[in-house]
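S.K.: Sequence first, then the predicted structure, then my questions.
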Amino acid sequence: MKLTFKSDSPNQTVEIAKSIGPLAKERKFVSLSGPLGAGKTAFAKGIVACLCPECINLVHSPTFAIVNEYMGKTPVFHFDFYRIKSPDDLYSTGFYDYEERNGVIIIEWGELFEDCIPEDAVFVEIIPEGENRRTINITYKD
């Protein structure tokens, strides 16, 4: 299945992401791809707003921490693979342990280690088309 959305602002990106929150909860994994500044963290914020609304003001890029945990109604574990050097490094971050924690795992820069993401995940590609305009492609297996 492929869905395509157009966004004209970070707030609109958040709203689009909110709409796929239930799908994210069902699939457990969301991989976000796009260049620096594309809106990956804004998209993650929308999923958190849907699944863990009490944590919405805590959402920020996990680039330096590698993972941010948002513990609420539905736990969300927000990873950033940008600084990960190899698939083996995912073990030292505890990435695979999070699968057993009964929450949703969002991965920024998921395309860097796509082989480590389950095939039934939700894959989101954010394509900048100007300062604020984005095309957001969401794909997942039926």
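M.R.: Received the coordinates, thanks. Residues are numbered from 1 along each chain as shown.

S.K.: CA atoms for contacts and neighbours, from now on please.
M.R.: OK.

S.K.: doesn't residue 103 make contact with residue 74?
M.R.: Yes - using Cα atoms under 8 Å, residue 74 makes contact with residue 103 at a distance of 6.0 Å.

S.K.: Those two: which has the busier surroundings?
M.R.: Between residue 74 and residue 103, counted using other Cα atoms under 10 Å, residue 103 has the larger neighbour count: 23 against 16.

S.K.: And here is the other one:
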Amino acid sequence: MESKEIITHSAAETQQVGEQLAQRLPKGTVILLDGDLGAGKTTFTKGLATGLGIKQLVRSPTFTIMREYHDGRLPLYHMDAYRLENGGGADLGLEEYFDSDGVLVIEWSQWIADLLPADYLRVSLKRADQEDEATRTVTLTAHGTLFVQLVATLKRPADE
């Protein structure tokens, strides 16, 4: 496992990390997004969408479970597994998304942990503290060999 921490100081910088990452992603990528409410998961996903060339407005999939965006270099499938806490993930046909032509982003993945593929990228977002609303620690951890080099090459937006 290869991990890297990137500190961002604004929502725009958090989006830029997602954008930078998206420009390097191959089809069939699975990204797990971890973080408390308000940690920046949707903000990060907006950056991914921008990096994939998606022009649609990206919104949280909390109430729909899955949102799909098809107008970029690769499709983006944004899933929120929070409501699957009591099961039901196996009925969604996730295997099709794991081997898809796009990028699958899963929030609250712990509720479907037994269904996840061996290769994925975990992105954890954490607020610096309660008083600093903008600063986040973005931790990227490669699971499997596919993302090790990619994680090593990412930089904080101000360092580019």
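M.R.: Perfect, thanks for sending it. Not measured: the values here are computed from a predicted model.

S.K.: Need the TM-score between these chains.
M.R.: The TM-score (TM-score structural alignment, normalised by the length of structure 1) is 0.87; 139 aligned residues with a Cα RMSD of 1.8 Å.

S.K.: Helices of structure 2, residue ranges please.
M.R.: Assigned helices in structure 2, in chain order: 11-22, 41-51, 94-98, 148-153 (criterion: DSSP state H).

S.K.: how about a markdown table for the ones you listed, with mean neighbour count and distance to residue 65 of structure 2 added?
M.R.: Shown next, in a markdown table, are those (neighbours: other Cα atoms under 10 Å; distance: least, Cα to Cα, whole Å):
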| stretch | mean neighbour count | distance to residue 65 of structure 2 |
| --- | --- | --- |
| helix 11-22 | 22 | 21 |
| helix 41-51 | 24 | 13 |
| helix 94-98 | 15 | 12 |
| helix 148-153 | 15 | 27 |
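
S.K.: Let me see the ranges of the strands in structure 1.
M.R.: With strands called from DSSP state E, structure 1 shows them at 2-7, 29-33, 67-70, 76-80, 104-108, 122-128, 134-139.

S.K.: re earlier: just put the helices of structure 2 in a markdown table and tack on distance to residue 117 of structure 2.
M.R.: Output for the helices of structure 2, formatted as a markdown table (distance: least, Cα to Cα, whole Å):
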| stretch | distance to residue 117 of structure 2 |
| --- | --- |
| helix 11-22 | 19 |
| helix 41-51 | 20 |
| helix 94-98 | 7 |
| helix 148-153 | 16 |
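
S.K.: Those: which one's closest to residue 124 of structure 2?
M.R.: With Cα to Cα, the closest approach to residue 124 of structure 2 among those belongs to helix 41-51: 8.5 Å.

S.K.: burial measure for residue 60 of structure 1, as a count.
M.R.: For residue 60 of structure 1, using other Cα under 10 Å, the count is 13.

S.K.: now it, nearest residue through space, not along the chain?
M.R.: Counting by Cα to Cα, 6 or more residues apart in numbering, residue 41 is the residue found nearest to residue 60 of structure 1 once chain neighbours are left out, at 6.6 Å.

S.K.: ok, that neighbour - contacts?
M.R.: Residues near residue 41 of structure 1 by Cα atoms under 8 Å, 6 or more residues apart in numbering: 59-61, 108.

S.K.: Of the residues you listed, just say which sits nearest to residue 130 of structure 1.
M.R.: Nearest to residue 130 of structure 1 among these, counting by Cα to Cα, is residue 108 at 20.8 Å.

S.K.: any idea how far stretch 33-46 of structure 1 is from the chain center?
M.R.: Computed by Cα atoms, centre = their mean, to the nearest Å, the chain-centroid distance of stretch 33-46 of structure 1 equals 8 Å.

S.K.: same question but for stretch 8-24 of structure 1, I mixed them up
M.R.: In this view, stretch 8-24 of structure 1 has its centroid 11 Å away from the chain centroid, taken as Cα atoms, centre = their mean.

S.K.: one step back: which of the contacts of residue 41 of structure 1 count as buried?
M.R.: Buried subset of those (neighbour count, 16 or more other Cα atoms under 10 Å): 59, 61, 108.
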